[in-house]
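Student: next input, structure requested:
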Amino acid sequence: MNTVLITGCSSGYGLETARYFHAQGWNVIATMRTPREGILPPSARMHVLPLDVTRPESIADALEMAGPIDVLVNNAGIGVVGAFEATPMAHIRKVFETNTFGVMAVCQAAIPMFRARKSGVIVNVTSSVTLAPMPLAAAYTASKQAIEGFTGSLAHELAYFGVRAKLVEPGYAPTTRFSQNTEVRLEDLIPESYAGFAEPILEGFATPALVTKEQDVAEAIWRAAGDLTGQLRFPAGLDAVALAAA
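Tutor: Purely as a prediction, here's the structure:
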């Protein structure tokens, strides 16, 4: 029976992906910074572990407790919306610590296990902003673009050992708690000088023409994990698929 370890399972894409893999009969290691009770189905195949991707000791402990895994899904991420000019560097660094360096750290810790077994899959979750950068998300976009390049290069390195690396690019999901972990208020990042520019954009965020559902992402991660064709990128959601086609 295959085992998947997923980061960022307390809500959103990670939570739905944990449920999806479990429904397919997999063993699931659902990780999150602070484990929450009752959000995942009780089962001998569902295990919840603490994992903070910004802390090396937390990563090491989680991988040791998880044991052998077949698929690693790097889903944990945070965002920040606002004018770049008004975004404190402390918040930008926080976004990169989770979205970029956290993903790299988990990969680096897991790769020796995959390499020794000459099998395994790494699925890194980025965003459709890597397909079409959006305004008021410069730091977030940069953090996800870095993982796009990183994963492309990693796929070449690991193929030699029979290990695959994939990208899943979700579209816009209004239900995700995009910037809750940055501890910064949106109004603090939209200076008066940007108000006229930002207002219609924020209205568009509130009423998007196309949205990505959490199950869209879970299904794309599932397809990426099982893909043997060499395909690197898997857009998830109608809006992301449309952007990729364009």
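Student: every contact and neighbour count from this point should use C-alpha atoms.
Tutor: OK.
Student: quick one: residues contacting the residue nearest to residue 155 when sequence neighbours are not counted.
Tutor: Counting by Cα to Cα, 6 or more residues apart in numbering, the nearest residue to residue 155 once its immediate chain neighbours are dropped is residue 165, at 4.7 Å. When contacts are counted by Cα atoms under 8 Å, 6 or more residues apart in numbering, residue 165 touches 121, 122, 123, 124, 151, 152, 154, 155, 158, 232.
Student: this one as well, want them side by side:
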Amino acid sequence: MKVKVLASGSKGNSTLIRTSKVKVLIDIGINYQTLASELEKLNLTPNDLDAILITHTHSDHIKGLQVLVKKTNLRVYALEEMLEELSKKIPLDNIFIYKNPFEIEDLKINIIRISHDVEGVGFIIEHQNHSLVYITDTGYINRRYLPLMTNKDVYIIESNHDEKMLMEGPYPYILKQRVISDKGHLSNNTVAEYLLEITGTNTKKIVLAHISEKNNTEELAISTTKNLLEEHGIHKDIVVAKQHESLEEIEV
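Tutor: Reported below is the predicted structural model:
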């Protein structure tokens, strides 16, 4: 299984998961031209995709959905609670409701309910003996999921804001309160504490995602997690997913 973050941030999110048998997108918050350009680098086209997994219906995660489905007639996997919003953009016949777990070819997928201001999910994706956790846009992670998330090969996980930068930054008070709420976004400190608990000997890569352009920096996000892990003798490869530049593909 290979994973490539195509874009990550408040302006658009999309990630490609692929094996020799299947190619799946997580979210399509980028336009069709950008997607096609990124896939071309891998000698793929949008017509090579098999399905899209929707995390939630905020525009930075689905704004490219209508055009992509119109051009490719892809299967779209989503929560039942997303149907009303998605049906404004694509035919209901294209939408498949998540089961838990479910399979797409040789991928086994478990959903993790997130805590955001709309209903949404993250994923634990397994292929053969390897596994990936993908979770962003959540105010916290329900502790009942942590055992399921422990000691995975790769984590793509939100590290949205530095708490000090957020509180001293330009956002209006009401927006600051939304970001730090249980239905907001994970801070650098919070995700570092989660990763301290769930990373293990199998973990080879951590991708910090959905970095705020106004309330965080790549250096702060990496150093917060890196320093906490290393204080406990844990050394991992940590990178940041970018808004305007795709990451190098990762072999899970």
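Student: so after superposing, what's the score?
Tutor: The TM-score (TM-score structural alignment, normalised by the length of structure 1) is 0.42; 146 aligned residues with a Cα RMSD of 4.6 Å.
Student: quick one on the thing from earlier: is the residue nearest to residue 155 of structure 1 in a helix, a strand, or coil?
Tutor: Following DSSP: H, G, I helix; E, B strand; the rest coil, we place residue 165 of structure 1 in the strand state.
Student: export the contacts of residue 165 of structure 1 as JSON lines, with columns for secondary structure, neighbour count and distance to residue 218 of structure 1.
Tutor: Listed next are the contacts of residue 165 of structure 1 as JSON lines, based on DSSP: H, G, I helix; E, B strand; the rest coil; neighbours: other Cα atoms under 10 Å; distance: Cα to Cα, whole Å:
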{"residue": "121", "secondary structure": "strand", "neighbour count": "24", "distance to residue 218 of structure 1": "15"}
{"residue": "122", "secondary structure": "strand", "neighbour count": "27", "distance to residue 218 of structure 1": "15"}
{"residue": "123", "secondary structure": "strand", "neighbour count": "25", "distance to residue 218 of structure 1": "11"}
{"residue": "124", "secondary structure": "strand", "neighbour count": "27", "distance to residue 218 of structure 1": "12"}
{"residue": "151", "secondary structure": "helix", "neighbour count": "24", "distance to residue 218 of structure 1": "19"}
{"residue": "152", "secondary structure": "helix", "neighbour count": "15", "distance to residue 218 of structure 1": "21"}
{"residue": "154", "secondary structure": "helix", "neighbour count": "18", "distance to residue 218 of structure 1": "22"}
{"residue": "155", "secondary structure": "helix", "neighbour count": "20", "distance to residue 218 of structure 1": "21"}
{"residue": "158", "secondary structure": "helix", "neighbour count": "20", "distance to residue 218 of structure 1": "24"}
{"residue": "232", "secondary structure": "coil", "neighbour count": "17", "distance to residue 218 of structure 1": "16"}
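Student: what is the nearest of those to residue 238 of structure 1?
Tutor: Comparing the contacts of residue 165 of structure 1 against residue 238 of structure 1 with Cα to Cα places residue 232 closest, at 18.4 Å.
Student: so what secondary structure elements neighbour the longest helix along structure 2?
Tutor: In structure 2, ranked by residue count with DSSP state H as the criterion, the top helix is helix 218-231. Secondary-structure packing of helix 218-231 of structure 2 (3 or more Cα pairs under 8 Å, 6 or more residues apart in numbering; DSSP states H and E): helix 188-198, strand 238-240.
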